[in-house]
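Engineer: Here's a sequence, model it:
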Amino acid sequence: MSASEAFRSPLLDRPGAVAGDGPDAPVAAHYGSIVAEQRRFEAGGTFVDLSHRDVLTITGPDRLTWLHDLSTQHLRDVVPGVRTSALILSPQGRIEHGFDLVDDGETTWAHTEPGAAAPLVAFLDRMRFMSRVEVHDVTAEHAVIGLPGLGWELRPRARLGDVVDELGDPVGSWAWEAARVAAGRVRIGLDTDDLTIPNEAGLLEIAVHLDKGCYRGQETVARVHTLGRPPRRLTLLHLDGSVDHLPAIGSEVTAGDRTVGRIGTSARHHELGPIALALLKRSVALDAPLLVDGVAAAQEAVVDPEVGLHVRPALRG
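Structural biologist: Presented below is the predicted three-dimensional model:
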């Protein structure tokens, strides 16, 4: 059991709080006003309880050069206070770990999916060798909050309830998920699988720095970036709103009688309606009608099927 699984958020005791499902069960999915919470989150001046996410610290004088060499991100000269994202890849370029991080000048703080800290810490410990670094899972002491615009902060877990006094009433994790899915931002392990490479998931220039030196898996990332056309592509699906359920994570996506991919996370967006992220075969035509878990779906490209480069949501339209 990860540290996050052992701690139920105190904000679940607030009036109207309804717990989430699966890995998001320790925090509130909503507080009774789903659409209004999404609108408040977009307007700003509130926060999302993401205290179920795992938190770790990396300390020691070599921490940034060491993380720079291990990960996909350029961290050697990172400016204190600047938040970024990074991945650890397999030698074949497949995503093994993903985390968001910030350095305060003395410590690098990172957070990752619920339950993902233990394997990440174990990997990092194995890679220390002679480097002057220490890695610790600090989920028991620190918690993540989400901010409008998909930003985040770390707060002391024991004072999580005090955030309400500072930032006002929270909104549920469904508001965060709706904004995230609409923006085409993946959750590692939910919207990705064991075969996913960063180019497929729209993570270039978000968690992958294309101009840094060698790191494990770089050859695959560079080759696909240069030649284009990754095997699969992240797609935003617009789901049939007349169906009363959202597809389950991992469900097959079909075009006719052919399986063309798998679905990741779904959400009900207050403007877009039901939406989901899916990894589809690159060859699937953008106008092909799809079916997933009994729900019809239309596509909106996140990763361009022709060149394999990330198309930012701001360019849609």
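
Engineer: going forward, measure contacts between C-alpha atoms and count neighbours the same way
Structural biologist: Fine.

Engineer: Leaving out chain neighbours, which residue sits closest to the most centrally placed residue in the chain?
Structural biologist: By CA atoms, centre = their mean, the chain has its centre lying nearest to residue 187, at 3.0 Å. Distances taken as CA to CA, 6 or more residues apart in numbering put residue 113 closest to residue 187, at 7.8 Å, once the chain neighbours are dropped.

Engineer: wait, what's in contact with the one you found?
Structural biologist: 53, 54, 99, 187, 188 (CA atoms under 8 Å, 6 or more residues apart in numbering).

Engineer: Can you add distance to residue 293 and give those back as CSV?
Structural biologist: Below are these laid out as CSV (distance: CA to CA, whole Å):
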residue, distance to residue 293
53, 28
54, 31
99, 30
187, 20
188, 22
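
Engineer: so the residue nearest to the centre of the chain, which of the three states?
Structural biologist: coil (DSSP: H, G, I helix; E, B strand; the rest coil).

Engineer: ditto for residue 42
Structural biologist: Classification of residue 42 by three-state DSSP places it in helix.

Engineer: neighbours of it, just the number please.
Structural biologist: The number of residues packed near residue 42 is 17, by other CA atoms under 10 Å.

Engineer: Also residue 194?
Structural biologist: Residues contacting residue 194 under the criterion other CA under 10 Å number 11.

Engineer: Quick check: it is in a helix.
Structural biologist: No. Counting by three-state DSSP, residue 194 is not found in a helix; it is coil.

Engineer: The residue nearest to the centre of the chain and residue 167, how far apart?
Structural biologist: With distances taken as CA to CA, to the nearest Å, residue 187 is found 25 Å from residue 167.

Engineer: Please name the residues that touch residue 75.
Structural biologist: 64, 65, 67, 68.

Engineer: Now, these that are in helices?
Structural biologist: Here DSSP state H is the test, and the contacts of residue 75 give 64, 65, 67, 68 as lying in helices.

Engineer: Just the buried ones from those residues?
Structural biologist: 64, 67, 68 (16 or more other CA atoms under 10 Å).

Engineer: Once you drop chain neighbours, what's closest to the last one?
Structural biologist: What sits nearest to residue 68 in space, not counting adjacent residues and going by CA to CA, 6+ apart, is residue 75, at 4.8 Å.

Engineer: next one: residue 101
Structural biologist: That would be residue 110: by CA to CA, 6+ apart, it lies 4.1 Å from residue 101.

Engineer: Please name the spatially closest residue to residue 125 (chain neighbours excluded).
Structural biologist: residue 135 is the one closest to residue 125 (CA to CA, 6+ apart), at 6.8 Å.

Engineer: this one as well, want them side by side:
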Amino acid sequence: MLEVTGPEAAAYLDAHLTCRVAEDAHGALLAPKGTLLGLVRLERAAEGFRVFSEQAAVRQALERGRVGWMVELTPFEHHEPPMSDLERVERGIPALGRDIDERTLPAEAGLVGTLVRTDKGMYPGMQTVLRQQRSGTVHRALRRLALDAPVPEGAEVHDEAGVLGTIGTAVVHPTRGPLALALLRSRAVPGTRVRIAEVSGIVEP
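Structural biologist: Got it, this is the predicted structure:
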């Protein structure tokens, strides 16, 4: 992805990412309106930091934002095996482009307080995060579903009132059976019974 070096490397990343680079290994980068541009992983480098992300928008935003900063951004090639879908679903970790997208707010994805801090200096999109946190209004939420049978990704999820959302990543756990992540309307609280076509399921805590 990008190696960020120079005397202002830490300050530059702190001003753009949702995490504290001196403390956190994972974070995100938001659009000015507060939606997700991408998730990132950080590593210390000899003269700065390495920023890993699967989203090209992250590199593009960081390159645009370097004007006026005493930093150097150097692309590098890195190939590491991604976390398996099964592990992600077990841990409730969304994949951008499958479970969430560039229209998703951090609160909807359950990232506020973990990958998206509200106890640090300002970064792009933070005002939206704080405003939503103060209002307590979240219209959608990422949920894990326990299902009676496997379902296809992209299938609609319904409750008795209508459509809740669509299935994101769907897996079959070796002991727990079919599971899936889905970004659903906020009325789908834990314990809600849902259906996907003829398959029944329940929203997990």
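
Engineer: The residue nearest to the centre of the first structure matches what in the second structure?
Structural biologist: Residue correspondence to the second structure (TM-score structural alignment): residue 187 of the first structure is matched to residue 95.

Engineer: ok, now residue 247 of the first structure?
Structural biologist: Looks like residue 247 of the first structure aligns to residue 152 there (TM-score structural alignment).

Engineer: Would you check that its match makes contact with residue 172?
Structural biologist: No. Between residue 152 of the second structure and residue 172 there is no contact under CA atoms under 8 Å: 11.4 Å.

Engineer: What residues sit buried inside stretch 120-132 of the second structure?
Structural biologist: Along stretch 120-132 of the second structure, these residues count as buried under the neighbour rule (16+ other CA under 10 Å): 123, 124, 125, 126, 128, 129, 130, 132.

Engineer: so how far is that stretch from its chain's centroid?
Structural biologist: Here stretch 120-132 of the second structure is found 16 Å from its chain centre; the criterion is CA atoms, centre = their mean, to the nearest Å.

Engineer: counterpart of it in the first structure, which residues?
Structural biologist: The aligned range for stretch 120-132 of the second structure in the first structure is 212-224, by TM-score structural alignment.

Engineer: which residues in the stretch 1-150 of the first structure form strands?
Structural biologist: 18-19, 28-30, 48-49, 54-59, 84-89, 95-103, 107-112, 134-137, 142-147 (DSSP state E, counting those that start in this stretch).

Engineer: Please render the ones you listed as TSV that adds distance to residue 233 of the first structure to the earlier fields.
Structural biologist: TSV is the format used below for the strands of the stretch 1-150 of the first structure (distance: least, CA to CA, whole Å):
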stretch	distance to residue 233 of the first structure
strand 18-19	32
strand 28-30	28
strand 48-49	29
strand 54-59	28
strand 84-89	18
strand 95-103	15
strand 107-112	23
strand 134-137	33
strand 142-147	27
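
Engineer: returning to that earlier point: tell me which of residue 152 and residue 172 of the second structure has more neighbours.
Structural biologist: The residue with more neighbours, out of residue 152 of the second structure and residue 172, is residue 172; 18 against 14, by other CA under 10 Å.

Engineer: what lines up against the more buried one once you look at the first structure?
Structural biologist: When the first structure is aligned by TM-score structural alignment, the residue opposite residue 172 of the second structure is residue 268.

Engineer: next one: residue 204 of the second structure
Structural biologist: Following TM-score structural alignment, the counterpart assigned to residue 204 of the second structure within the first structure is residue 300.

Engineer: element containing its match, please.
Structural biologist: Applying DSSP states H and E as the criterion places residue 300 of the first structure in strand 295-301.

Engineer: From the chain's centroid, how far away is that strand?
Structural biologist: 21 Å.

Engineer: Pull the residues that contact that strand.
Structural biologist: Counting by CA under 8 Å, 6+ apart, 234-240, 243, 246-247, 286-291, 311 sit against strand 295-301 of the first structure.

Engineer: and what of stretch 39-53 of the second structure?
Structural biologist: Under CA under 8 Å, 6+ apart, the answer for stretch 39-53 of the second structure is 1-6, 9-10, 21, 24-29, 38, 54-55, 96.

Engineer: now these: which count as buried?
Structural biologist: Buried subset of the contacts of stretch 39-53 of the second structure (neighbour count, 16+ other CA under 10 Å): 1-5, 9-10, 21, 26-29, 38, 96.

Engineer: List the residues that contact the equivalent of residue 58 of the first structure over in the second structure.
Structural biologist: By TM-score structural alignment, residue 58 of the first structure lines up with residue 4 in the second structure. Residue 4 of the second structure sits next to 48, 49, 50, 51, 71, 72, 73, 74 when contact means CA under 8 Å, 6+ apart.

Engineer: Check residue 114 of the second structure too.
Structural biologist: Residue 114 of the second structure neighbours (CA under 8 Å, 6+ apart): residue 27.

Engineer: Likewise for the one 10 residues further on?
Structural biologist: The contact partners of residue 124 of the second structure, by CA under 8 Å, 6+ apart, come to 15, 16, 17, 29, 30, 31, 32, 33, 34.

Engineer: From one end of stretch 66-74 of the second structure to the other, what's the distance?
Structural biologist: The first-to-last residue distance of stretch 66-74 of the second structure comes to 12 Å (CA to CA).

Engineer: How about stretch 29-40 of the first structure?
Structural biologist: Counting by CA to CA, you get 15 Å between the two ends of stretch 29-40 of the first structure.

Engineer: Which stretch of the second structure lines up against it?
Structural biologist: Under the alignment (TM-score structural alignment), stretch 29-40 of the first structure falls on nothing in the second structure.
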